[in-house]
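1. I'll drop the sequence and a predicted model, then ask my questions.
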Amino acid sequence: MVALNPPVCDFGRPAVDFDLPGVDGKRHTLASCRGPNGLLVMFICNHCPYVKAIIDRLIRDCRDLDAQGIGCVAIMSNDITAYPEDSPESMARWAAELAFPFPYLYDEIQAVARAYGAVCTPDFFGYNAKLELQYRGRLDASGRNPGPADARRELHEAMCEVARSGNGPREQIASIGCSIKWQI
């Protein structure tokens, strides 16, 4: 397992459209997921220790961001042949167990992850109301283990700023996580 950091934020880069199946049995698109003040696109998976370390905080923050008019969506793009723990059935079970407040989508051919330039799980892309990229940082100081209980909520603060002003913070610390498991 290799830990990777995504590149810094490419401010203003437009969100890429998608149309993917969710674990809820529905199809979801960029338009159906966005909120009036923006959108947080999250690349996550079930098996990654970095995602497991933050999932409770991520759920909390997404619930809070919904009240700020920020839509949230999670996309799983890993190769499930190599990582069956990330299968759509396992995704559905995990989303139900944790009561995900956002759609959890399966990117079977990995085209969406490639179009976004996702490199790891978790990898966050925060967009403003015009769907221009404003945040490409981490959730908080957590790594393979949860950070301290009082860790600064970096992603939450950034997306609240995006909801208010349309702009993300200029200083951002990259997320860290497991590499996306690309199909051969």
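-> Happy to help now that I have it.
2. okay, CA-based contacts and neighbour counts for the rest of this
-> Noted.
3. give the contact list for D79.
-> With contacts defined as CA atoms under 8 Å, 6 or more residues apart in numbering, D79 is in contact with 108, 181-183.
4. Show me the residue at the heart of this structure, geometrically.
-> Geometric centre of the chain, nearest residue: M42, 1.0 Å, by CA atoms, centre = their mean.
5. That residue belongs to a helix, doesn't it?
-> No: assigned with DSSP: H, G, I helix; E, B strand; the rest coil, M42 falls outside any helix and is strand.
6. my read: it touches I75, true?
-> Yes: with contact defined as CA atoms under 8 Å, M42 and I75 form a contacting pair (6.1 Å).
7. Where do the helices of the chain begin and end?
-> Shown for the chain, the helices assigned by DSSP state H span residues 30-33, 49-67, 88-98, 111-116, 154-165.
8. With V16 as the reference, name the closest of those helices.
-> Nearest of those to V16, taken as CA to CA: helix 111-116 at 6.6 Å.
9. In the closest one, which residues are buried?
-> Neighbour counts over helix 111-116 (16 or more other CA atoms under 10 Å) mark 112-113, 116 as buried.
10. Second structure follows, compare the two:
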Amino acid sequence: MAVSPPVCDFGAPWHEFALQGTDGRKHGLADVAGARGTLVMFICNHCPYVQSIIDRIVRDATQMQAAGIGVAAISANDVQEYPQDGPEQMRIFAQKHGFTFPYLYDDTQCVARAYGAECTPDFFGYNASGELQYRGRFDASTRMAAPVDARPELLEAMLLIAETGKGPERQTPSMGCSIKWKTA
């Protein structure tokens, strides 16, 4: 069942983390933050919503990074129930798609909970001061990729944030598979 997170809580602070990456290193917020903004996205390997846009995510992340925006992806799914989202499979997924940004595993799910992540993909765009300015969709894609000429909403928002420190007032929430939470 598709889940759609709430709209942007403008100005909400980002949250510190120290998570293991597919590169074998731990990455913290200071390691991934960009001088002009930061995108923290929650994704996973198996979600059809992510799979339909992953190559576009990588393409746009490269443009964001060139504009001084830091980018990180985090997977928080329960790998006992969804082993295809485990760290080794994440490494393979990141290599296959040519990630230019860290792909981190949130084993305890504490980071996903702190951010309020609800689905994959779920995008959190921050300005250089660490204030949330975008929590919208990537583009008009769903389980199927939108046409190649679809408006790149996330990219446009992040470039606006890098330029002005503010995100767009109107944002369409992302949609995707629910985060696969661990049972108590």
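-> Good, I have the coordinates. Just so we're clear, the structure is a prediction, and the values are computed from it rather than from any experiment.
11. TM-score, when you put one on top of the other?
-> The TM-score (TM-score structural alignment, normalised by the length of structure 1) is 0.99; 183 aligned residues with a CA RMSD of 0.4 Å.
12. hang on, the earlier thing: out of the contacts of D79 of structure 1, which two are the most distant from each other?
-> E108 and K181 (11.6 Å).
13. Between the two, which contacts overlap?
-> Common neighbours of E108 of structure 1 and K181, counting by CA under 8 Å, 6+ apart, are 77-79.
14. ok, the residue lying closest to Y135 of structure 1 once chain neighbours are set aside to E108 of structure 1 distance?
-> In space, and not counting its chain neighbours, Y135 of structure 1 is closest to G126: 4.6 Å by CA to CA, 6 or more residues apart in numbering. Distance of G126 of structure 1 to E108 of structure 1, given as CA to CA, to the nearest Å: 22 Å.
15. These two: which is more packed in?
-> G126 (26 against 18; other CA atoms under 10 Å).
16. Make sure the more buried one is actually in contact with E154.
-> No: using CA under 8 Å, G126 of structure 1 is not in contact with E154, being 11.9 Å away.
17. Could I have the PyMOL command that selects the buried members from the contacts of D79 of structure 1?
-> If you want just the buried ones from those in PyMOL, going by 16+ other CA under 10 Å, the selection is:
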select buried, resi 108+181
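18. Rebuild the contacts of D79 of structure 1 as CSV, extending it with distance to H28 of structure 1.
-> Output for the contacts of D79 of structure 1, formatted as CSV (distance: CA to CA, whole Å):
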residue, distance to H28 of structure 1
E108, 14
K181, 22
W182, 22
Q183, 23
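19. Give me the spatial nearest neighbour of the equivalent of C45 of structure 1 over in structure 2, chain neighbours excluded.
-> The alignment partner of C45 of structure 1 in structure 2, by TM-score structural alignment, is C44. Nearest non-adjacent residue to C44 of structure 2, counting by CA to CA, 6+ apart: S75, 5.1 Å away.
20. For that neighbour, list the residues it contacts.
-> So S75 of structure 2 contacts 42-44, 85, 103-106 (CA under 8 Å, 6+ apart).
21. again, only using 10 Å
-> Going by CA atoms under 10 Å, 6 or more residues apart in numbering, S75 of structure 2 touches 41-45, 85-87, 90, 103-107, 109, 111-112, 120-121, 179-180.
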